[in-house]
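A.B. asks: Build the 3D model from these lines:
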Amino acid sequence: MPKYYDKLLRKLQKRPLSQNEFSSLLCELGGLLVEPQIELEIIKTSGIPLLFAHNKVYLRTTLTPYLQESFCIVDIETNGHNPYIHQPIEIGAIHYQNGEIKETFHSFIFCQNIPQKITEITGITNSMLQDSPKIHQVLESFKLFLKDSIFVAHNVDFDFNFLSNACYCNHFGYLYNPRLCTIKLAQKTLQSPKYSLGFLNDFLGIHHHTLHRALEDSKITLEIFKKCLKQLDKNIYTSYDLLKFTNSKSILQGNLNEN
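C.D. replies: Alright, predicted model coming up:
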């Protein structure tokens, strides 16, 4: 994914920006042909969580207690493993905030070619998708659901990169939401021999029966996420603290396992 907004994010992670600094950055990003206000609207739709207060611009995650943060727990099924030649065929997501599920999102996506091995894993067949909405319709709805929430998934890079690339290819731009991997977070907070979704589902006593279906797997991921949050130290307070802790290199124990 292009690192178009990396400079902006690095600055905001260190400190809030004055309106003048932020406006200068907008001009730098947009260049001569794009009005700063248009660039700001593009940033807002990209998923970067900005907060405007007291004539300054903040990265919302640096101020928001993680218990009050907006998280979007996501899982997808795809017709292959390469985001550049394959596509999502099902998206499931849960908006979780203040310890509550606010709403859920689920949709199949039209696709003409489902390999047999994908059907064997997911149970999704060609006929199940024939009357489903086209990918650009689903992605538009999903982006409106996701907004600027923290994107949470088990093996998050797979789901995030797949959806970000799909959004770009369908003219919605790349996703720039903060992302959190529940495999990494579980490794930091839970004692387990393995950290795959299926193993933790049983090991932690979650016992959801359906695996490899998007919404059901996002429900399992949410339960793992909630159990991890209960084990956090008290010095982790903001969402940024949580993201930094999750991405730090130390691991409690066990082996990283695939989704």
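A.B. asks: use CA for all of it now, contacts and neighbours both
C.D. replies: Fine.
A.B. asks: Helices of the stretch 151-259 of the chain, start to end?
C.D. replies: 156-169, 182-189, 197-203, 214-229, 239-247 (DSSP state H, counting those that start in this stretch).
A.B. asks: Contacts for the first one, please.
C.D. replies: When contacts are defined by CA atoms under 8 Å, 6 or more residues apart in numbering, helix 156-169 is touched by residues 1, 74-76, 82-84, 87-88, 136, 139, 151, 153, 173-175, 179-182.
A.B. asks: ditto for the last one
C.D. replies: Among residues not part of helix 239-247, those counted as contacts by CA under 8 Å, 6+ apart are 61-66, 69, 179-181, 184-185, 188, 236.
A.B. asks: do that again at 7 Å, thanks
C.D. replies: Contacts of helix 239-247 with the rest of the structure, by CA atoms under 7 Å, 6 or more residues apart in numbering, involve 61-62, 64-66, 69, 180, 184-185, 236.
A.B. asks: Would you list the buried entries among the contacts of helix 156-169?
C.D. replies: Buried residues within the contacts of helix 156-169, defined by neighbour count using 16 or more other CA atoms under 10 Å: 74-76, 83, 87-88, 136, 139, 151, 153, 173-175, 179-182.
A.B. asks: Inside strands: which ones of these?
C.D. replies: Using DSSP state E to define strands, the subset of these located there is 74-76, 88, 151, 153, 179-181.
A.B. asks: you'd agree Gly80 is up against His86?
C.D. replies: Yes: under the criterion of CA atoms under 7 Å, Gly80 makes contact with His86 at 5.4 Å.
A.B. asks: Check which residues of the one helix or strand Glu120 maps to are buried.
C.D. replies: Following DSSP states H and E, the helix or strand that holds Glu120 is helix 116-122. In terms of neighbour count (16+ other CA under 10 Å), helix 116-122 has its buried residues at 118, 122.
A.B. asks: quick one: contacts of it?
C.D. replies: Defining contact as CA under 7 Å, 6+ apart, one finds that helix 116-122 is touched by 79, 125, 212-213.
A.B. asks: Going along the chain, name the strands of the stretch 1-150 of the chain.
C.D. replies: The residue ranges that make up the strands of the stretch 1-150 of the chain, judged by DSSP state E, counting those that start in this stretch, are 17-18, 50-53, 56-59, 70-78, 88-97, 100-108, 150-153.
A.B. asks: can I get those strands in JSON lines with distance to Tyr240?
C.D. replies: As requested, the strands of the stretch 1-150 of the chain are arranged in JSON lines below (distance: least, CA to CA, whole Å):
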{"stretch": "strand 17-18", "distance to Tyr240": "17"}
{"stretch": "strand 50-53", "distance to Tyr240": "13"}
{"stretch": "strand 56-59", "distance to Tyr240": "9"}
{"stretch": "strand 70-78", "distance to Tyr240": "12"}
{"stretch": "strand 88-97", "distance to Tyr240": "16"}
{"stretch": "strand 100-108", "distance to Tyr240": "20"}
{"stretch": "strand 150-153", "distance to Tyr240": "10"}
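A.B. asks: Please generate a structure for the following sequence too, so the two can be compared:
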Amino acid sequence: MPLKPSKPKKLKAKSTSILNALENKTLAMSDFLLLCQSDEVLGDLAICENSSEFLQSVGMDICFEGGEVYLGSLKRALREQVFCFVDIESSGADPRVSQILEIGAIKYRNGEVLGRFESYVRANEVPEIIEEITGIELDDVRNAPSDREVLSEFREFLGQSIFVAHNVNFDYLYLDYYFSLLFGVGLYNQKLCSIELAKRSIPAPRYGLDFLNEFLEIFTPSLHRAYADAYTCMKIFEKCLQTLAIRFPTSQALLNYSQKGKNIQPPSKS
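C.D. replies: Sure thing, here's the model as predicted:
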């Protein structure tokens, strides 16, 4: 009897454990060192003069203060927090056998757009179904900048901002896989899912991007393109915050609110 092929392992960002361990708390430096040693990517990290620069360069919003370590979102006022709304278009659902075709992103703080990022990514095929959905053709990506070049520029653009996307795990894990593949270190940014935030903020029959674009009267004209979808995600985020009669004292309080089962550091009524 032939053996059934084993299912590929589910993707998981290698930063998940360390970010979960840091959220909502401060750690003594000694505990932080132990945490880094347990991380499969940061295991050899020695805390030295340039360690904060390295951690920030891979997206970790890390703060060292008075012998303690914490994520900046813990104490940063929401109005001061930088968010990056991100969307990718790809040739398939699994980055292990597919390619990124396009990245679009918007950097944002307290209602102000701080920067925009949009680029095709070189690829050797665009499946017909993807071309039909997105309008991206092989000629658009055949001679585009390489994934290494685009992702290097994107990482600098993303910085230590909170990574926001509609169904965030798809975009985050896709990019994390490629960063790990190309540079050896994935994403260490905190993330927020605009679907989960919308479910807690806006009564709606459905929460897909296309539906909320119409339901919330955003009316972005060109969906299923990376920058347009990142823009729609940003507008959904704004609508959510406008709808909530809640004041979030810190950006971590908003992250907690958006995450199922987290009731730490509750927001106060306005």
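A.B. asks: TM-score, when you put one on top of the other?
C.D. replies: The TM-score (TM-score structural alignment, normalised by the length of structure 1) is 0.87; 248 aligned residues with a CA RMSD of 2.2 Å.
A.B. asks: Centroid-nearest residue for structure 1?
C.D. replies: With distances taken as CA atoms, centre = their mean, the residue of structure 1 nearest its centroid is Phe151 (2.1 Å).
A.B. asks: Which residue in structure 2 occupies the aligned position of it?
C.D. replies: Taking TM-score structural alignment as the criterion, the aligned counterpart of Phe151 of structure 1 in structure 2 is Phe163.
A.B. asks: how far away is its match from Met29 of structure 2?
C.D. replies: Separation of Phe163 of structure 2 from Met29 of structure 2 (CA to CA, to the nearest Å): 26 Å.
A.B. asks: Tyr108 of structure 2 contacts Phe117, doesn't it?
C.D. replies: No: proximity of Tyr108 of structure 2 to Phe117 does not meet the contact threshold set by CA under 7 Å, at 11.8 Å.
A.B. asks: isn't Ile135 of structure 1 right next to Cys111, touching?
C.D. replies: No: here Ile135 of structure 1 lies out of contact with Cys111, judged by CA under 7 Å, at a distance of 8.4 Å.
A.B. asks: what's the spacing between Pro36 of structure 1 and Asn235 of structure 1?
C.D. replies: Distance from Pro36 of structure 1 to Asn235 of structure 1, by CA to CA: 38 Å.
A.B. asks: what about the two, which has more around it?
C.D. replies: Comparing Pro36 of structure 1 with Asn235 by other CA atoms under 10 Å, the one with more neighbours is Pro36, at 20 against 8.
A.B. asks: What is the aligned counterpart of that one in structure 2?
C.D. replies: Residue pairing (TM-score structural alignment): Pro36 of structure 1 is matched to Ile47 of structure 2.
A.B. asks: In structure 1, what stretch matches stretch 200-217 of structure 2?
C.D. replies: Aligned by TM-score structural alignment, stretch 200-217 of structure 2 falls on residues 188-205 of structure 1.
A.B. asks: Show me what counts as buried in that stretch.
C.D. replies: For stretch 188-205 of structure 1, the neighbour count (16+ other CA under 10 Å) marks 188-190, 192, 194-201 as buried.
A.B. asks: Might you report the residue contacts of Ala228 of structure 2?
C.D. replies: If you count contacts by CA under 7 Å, 6+ apart, Ala228 of structure 2 has them with 220, 222.
A.B. asks: Next, find the distance separating the closest residue to Ala198 of structure 2 other than its chain neighbours from Ala46 of structure 2.
C.D. replies: Of all residues not flanking Ala198 of structure 2 in the chain, Cys240 sits nearest, at 5.9 Å (CA to CA, 6 or more residues apart in numbering). When distance is defined by CA to CA, Cys240 of structure 2 is 41 Å away from Ala46 of structure 2.
A.B. asks: Who has more neighbours out of these two?
C.D. replies: For Cys240 of structure 2 versus Ala46, the count of surrounding residues by other CA under 10 Å is larger for Cys240: 18 against 12.
A.B. asks: Would you confirm that the more buried one contacts Pro203?
C.D. replies: No: under the criterion of CA under 7 Å, Cys240 of structure 2 lies out of contact with Pro203, with a separation of 10.4 Å.
A.B. asks: Identify the contacts common to the two.
C.D. replies: Overlap between the neighbourhoods of Cys240 of structure 2 and Pro203 is empty, taking contacts as CA under 7 Å, 6+ apart.
A.B. asks: Off-centre distance for stretch 120-138 of structure 1?
C.D. replies: A distance of 21 Å separates the C-alpha centroid of stretch 120-138 of structure 1 from that of its chain, computed with CA atoms, centre = their mean, to the nearest Å.
A.B. asks: what do you get for stretch 211-218 of structure 1?
C.D. replies: Counting by CA atoms, centre = their mean, stretch 211-218 of structure 1 is centred 15 Å from the centre of its parent chain.
A.B. asks: swap in stretch 58-71 of structure 1?
C.D. replies: With CA atoms, centre = their mean as the basis, the mean position of stretch 58-71 of structure 1 lies at 15 Å from the chain mean.
A.B. asks: and if you look at stretch 61-77 of structure 1?
C.D. replies: Relative to the centre of its chain, stretch 61-77 of structure 1 is centred 8 Å away, using CA atoms, centre = their mean.
A.B. asks: Ser46 of structure 1 contacts Leu175, doesn't it?
C.D. replies: Yes: between Ser46 of structure 1 and Leu175 there is a contact under CA under 7 Å: 5.4 Å.
A.B. asks: which one in structure 2 is aligned with Thr71 of structure 1?
C.D. replies: Actually, residue 71 of structure 1 is Phe. It isn't Thr. The criterion is TM-score structural alignment: under it, Phe71 of structure 1 has Phe83 as its aligned partner in structure 2.
A.B. asks: Gln81 of structure 2 reaches Arg109, doesn't it?
C.D. replies: Yes: A contact is recorded between Gln81 of structure 2 and Arg109 when judged using CA under 7 Å, the distance being 5.9 Å.
A.B. asks: Name the nearest residue to Phe172 of structure 1, sequence neighbours excluded.
C.D. replies: Leaving aside its sequence neighbours, Phe172 of structure 1 sits nearest to Glu140 (CA to CA, 6+ apart; 7.6 Å).
A.B. asks: mind checking how far the one you found is from Cys167 of structure 1?
C.D. replies: 8 Å.
A.B. asks: try Ile43 of structure 1
C.D. replies: Ile43 of structure 1 sits 15 Å away from Cys167 of structure 1, taking CA to CA as the criterion.
A.B. asks: ditto for Gln231 of structure 1
C.D. replies: Here the criterion is CA to CA. By it, Gln231 of structure 1 lies 35 Å from Cys167 of structure 1.
A.B. asks: Of these two, which one has the most company?
C.D. replies: Legend: neighbour count by other CA under 10 Å for Gln231 of structure 1 and Cys167, higher for Cys167 (21 against 12).
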